[in-house]
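*Asks:* Sequence and predicted structure are below.
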Amino acid sequence: MGMPLRSEDERALGSRFGRAVRRRREDRGWSQEQLANRAELNRSYMGEIERGAVMPSLATAAKLALALDLPLAELIAQCEQLAG
């Protein structure tokens, strides 16, 4: 499971990661439930990730990248691009 986000920097990073995941999911026309199933995650946890409420572990981020059919580095790069 992910960790609750405490500092302002952590919350901003969590928000960017969640937006990056949501964009890729929506690009594919998938629901949160479809992505959660593909990544073997709970749907409500998927929602928390996309809202930036939690920061997923590296293993969970890798599962999401695999489910989205892209390298983890690309998902992280998209997160960084959202920083500006």
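*Replies:* Perfect, thanks for sending it. Numbers count the residues shown, from 1 in each chain.

*Asks:* rest of the way, CA atoms for contacts and neighbours
*Replies:* Will do.

*Asks:* ok, which stretches of the protein are strands?
*Replies:* Using DSSP state E, the strands of the chain run over 3-4, 54-55.

*Asks:* got the buried residues for stretch 35-52?
*Replies:* Neighbour counts using 16 or more other CA atoms under 10 Å place 35-36, 39, 41, 43, 45-52 of stretch 35-52 among the buried residues.

*Asks:* Check it against this one:
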Amino acid sequence: MTIPAHRIAFGEHLRELRRARGWTSQEAFAHHVGLDRTYISGIERSRRNPTLDIIVKLARGLEVSPSELLSTIEP
């Protein structure tokens, strides 16, 4: 299965933002946003394709706009 470039970019950017904001643990961040650690891991490894609701939840947990999470995706 080929993973789309936009999903890879999103996962990498999520990981960078999470770590930059002091969430070194996926588990702690997942608890903070109300998701399972394995789901966060799946997004960061580009295995999961999050819905808009999840993107908003992640953005709120990171205190950024949803557009900031999507900013690395090429048009």
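*Replies:* Here it is on my side, so go on. Since we're looking at a predicted model, the values are computed, not measured.

*Asks:* Can you tell me which of the strands of the first structure is most buried?
*Replies:* strand 54-55 (a mean of 24; mean count of other CA atoms under 10 Å).

*Asks:* what's the average distance of that strand to the second structure?
*Replies:* Averaged over the aligned pairs, strand 54-55 of the first structure sits 1.1 Å from the second structure after superposition, using mean CA distance after the TM-score superposition for the first structure.

*Asks:* In the second structure, which residues correspond to that strand?
*Replies:* Aligned by TM-score structural alignment, strand 54-55 of the first structure falls on residues 48-49 of the second structure.

*Asks:* can you list the residues that contact the matching stretch?
*Replies:* Applying CA atoms under 8 Å, 6 or more residues apart in numbering, the contact partners of stretch 48-49 of the second structure are 7, 39, 42-43.

*Asks:* which ones among these are found in helices?
*Replies:* Of the positions in the contacts of stretch 48-49 of the second structure, 7, 39, 42-43 sit in helices, assigned by DSSP state H.

*Asks:* Looking at those residues, which two lie furthest apart in space?
*Replies:* Using CA to CA, the two most remote members of these are R7 and Y39, lying 14.0 Å apart.

*Asks:* What segments of the second structure are helices?
*Replies:* Counting by DSSP H, the helices of the second structure are 5-20, 26-33, 37-44, 52-62, 66-69.
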